[in-house]
Each structure stands twice: as structure tokens, then as C-alpha cells.
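[1] Sequence first, then the predicted structure:
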Amino acid sequence: MAENLTIQTGTKESQYKSLLPQIKALIEGEDDLIANLANISAALKAQFNFFWVGFYVVKNEELILGPFQGPIACTRIKKGKGVCGSAWAESKVLIVPDVEKFPGHIACSLDAKSEIVLPFYRNGTIVGVLDIDSDTLNSFDSVDKEYLTQLLAYLN
């Protein structure tokens, strides 16, 4: 198990290419989902200094706050509500360049400006979402989607 991260500078893509193998080594052999989500959150926060990065886990037909890095957050989100609930309901990645323009956006923090939410799966079933917020507009794109999707495949 890796216990340290090497923080990479450069393009977003080069940062992901350096970080993903490190995260894979960090969680490899650990079967506790919460422990892995905690380390993934910490690694993403350390590398990219996102405003907020964390997980919501499906429990009893709603998303419950899981491990995260950043300011306090909403604890429960209903299916189809906000960006996280919509990504869960639609079973797809949502990239929101300006959260103020997303219908039904749940403002856990007024400082969040853009967001990406990706569902993650175990045995073909969505078990939660990765939620990343930025305090600047238009922070997320297809590069984030590609590499974060690869990262979440490690949890399956």
C-alpha cells in the first residue's frame, strides 16, 4: 500500500496520469469501501486542491454523505434532486459549468461555482456518486470525466 502521494504539476491530464496509478496502489487490496472513498477524496483534494471533493453513498433510496474533503456539506440528497441526485437518477456523468444555471441545484455552499458528479458502481449497480465542486466557473471538462471515470472503475 502506498502511503505518500507525489504531487504532479503541469497539465490537468498529466496530473491525472500521475495520480491514478498512485490511487490504485493506495486502495489495492483494501476491500472496505469507506476507507477507499476517504483516501480517494484526500488524494484528489491534495493533487488538485478542489474546493470540495467527496462521495455520497446510496442508502435507503437516498444519497447519504460519505467521506469528503472540504467545507461541511449537505447530509442527504433525494434521487433526482440537485446535481448529485440527478446524476444518480440518470445514471450518467453531469458536468455543470455554472451551478446557478442548473435547475434545482442544491446550494450546500454559496462558494461552489461549477461541479462534476459521477456515479460509481459495484456489480453493475450504482452505489454512490463522486461529487467535486470548484469555486470557479467552468472548471470541469471531458478530461476530468475521462480520468475520474477510470478512477471510479477501481471501486468495482
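    Everything's here; your move.
[2] Please count neighbours and contacts with C-alpha atoms only from this point.
    Will do.
[3] Can you give me the distance of residue 29 to residue 43?
    17 Å (Cα to Cα, to the nearest Å).
[4] higher neighbour count, those two?
    Using other Cα atoms under 10 Å as the criterion, residue 29 and residue 43 rank with residue 43 on top: 23 against 9.
[5] In addition, the following structure is provided for comparison:
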Amino acid sequence: MNLSALQPQVQSLIETHKSNPDAAMQGICDLLQAEVAHYDWVGFYFADHDKRVLHLGKFAGEPTDHTTIPFGKGICGQVAESNANFVVPDVKAQDNYIACSITVKAEIVIPLFKDGLNIGQIDIDSNTIDPFTAADEEFLTWVNAQLAEIL
């Protein structure tokens, strides 16, 4: 799948649901999981900076027990602190990884910024080892920037 081909659909979801960000996020999760073969689980986590935890928002894929993640814990928690993209080609090689499913082989987490503050992130799990490229990072960074406009 050419990720840039999904941009008009993402823009349409955001435009259609600009007064309902939750619906936009659910639509984005559903779209990405359905259209990108190596996106097996797609979800948004949002930061509670006072409590230093992330809370799971909308997602597509198998339900997870990890609905709350402390800052610093796992890939998502590390991104909450670093404010940087984190691509994990093989989760077995990561010491600070929270296993969501035995089928997950790789993960990519891209922070979501609003007015310069890291308010959350998009988290994608893949059941394929090392599937993520620079194109995934660029596309997901773009998705977050578009979404931030309605948050």
C-alpha cells in the first residue's frame, strides 16, 4: 500500500468529524488497520502530564489490557518522555517493552503534538518483523499533524 494514497481518506475523516475528534480517530484507526497490511493494531494514547500516565483512546485491533501506561514504561511510555519517534524492528530485542500479544513482532510510536506539547501518540503494532520504513514515520507524523488541528 502506498501510504500517500491514504492521505485524502485521512483528510476526509478529519474534515467530516472535525467537531467529533473521537470519531475521526476511530475512523483513522479503522482505515489504517484495514488498508496497511503490516498495521495489525492501531491506537491512540493520550497523556495525563499531572499523573505521568498515558490513557488508551480509540484503537482498531484486538483489545489490550494496556489501557494505562506510566511515562517511561514500554515504547509508548518512553515516547511520552522523549518526544521522539520510536521504531522497534524486533520487540524481542527491547528490554523496556510491554508485550501486548505474543503475535506482535514490531512497533512504531509517533508522538502527537498540539501547540508544541506532546499530548499523546499513535501506536502501531505489527505481526511482521521489521516492517516499518521512513515512509511509515513520515506518513504517521503527517496523520498526527492533521489530527492535532481538530483536537
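    All right, it came through fine. Bear in mind the structure is a predicted one, so any value in this text is a computation, not a measurement.
[6] so what number do they get for TM-score?
    After superposition, the two chains reach a TM-score of 0.89 (TM-score structural alignment, normalised by the length of the second structure), with 143 aligned residues with a Cα RMSD of 1.3 Å.
[7] burial of the counterpart of residue 112 of the second structure in the first structure, as a residue count?
    Here residue 112 of the second structure is matched to residue 120 in the first structure, going by TM-score structural alignment. Residues near residue 120 of the first structure, counting by other Cα under 10 Å, number 26.
[8] just checking, residue 120 of the first structure touches residue 131?
    No. Residue 120 of the first structure lies out of contact with residue 131 (Cα atoms under 8 Å); the separation is 10.6 Å.
[9] quick one: buried residues of stretch 42-52 of the second structure?
    42, 43, 44, 45, 46, 47 (16 or more other Cα atoms under 10 Å).
[10] Correct me if wrong: the third one contacts residue 123.
    Read it as residue 44 of the second structure. Yes. Assessed by Cα under 8 Å, residue 44 of the second structure is found in contact with residue 123 at 6.1 Å.
[11] What strand or helix carries the residue sitting nearest the centre point of the first structure?
    For the first structure, the residue nearest the mean C-alpha position is residue 130 (2.7 Å; Cα atoms, centre = their mean). In the assignment (DSSP states H and E), residue 130 of the first structure maps to strand 125-134.
[12] ranges for the helices of the first structure?
    Under the criterion DSSP state H, helices of the first structure are mapped to 12-27, 33-48, 82-90, 142-153.
[13] Rebuild those helices as CSV, extending it with distance to residue 69 of the first structure.
    As requested, these are exported to CSV (distance: least, Cα to Cα, whole Å):
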stretch, distance to residue 69 of the first structure
helix 12-27, 16
helix 33-48, 6
helix 82-90, 16
helix 142-153, 16
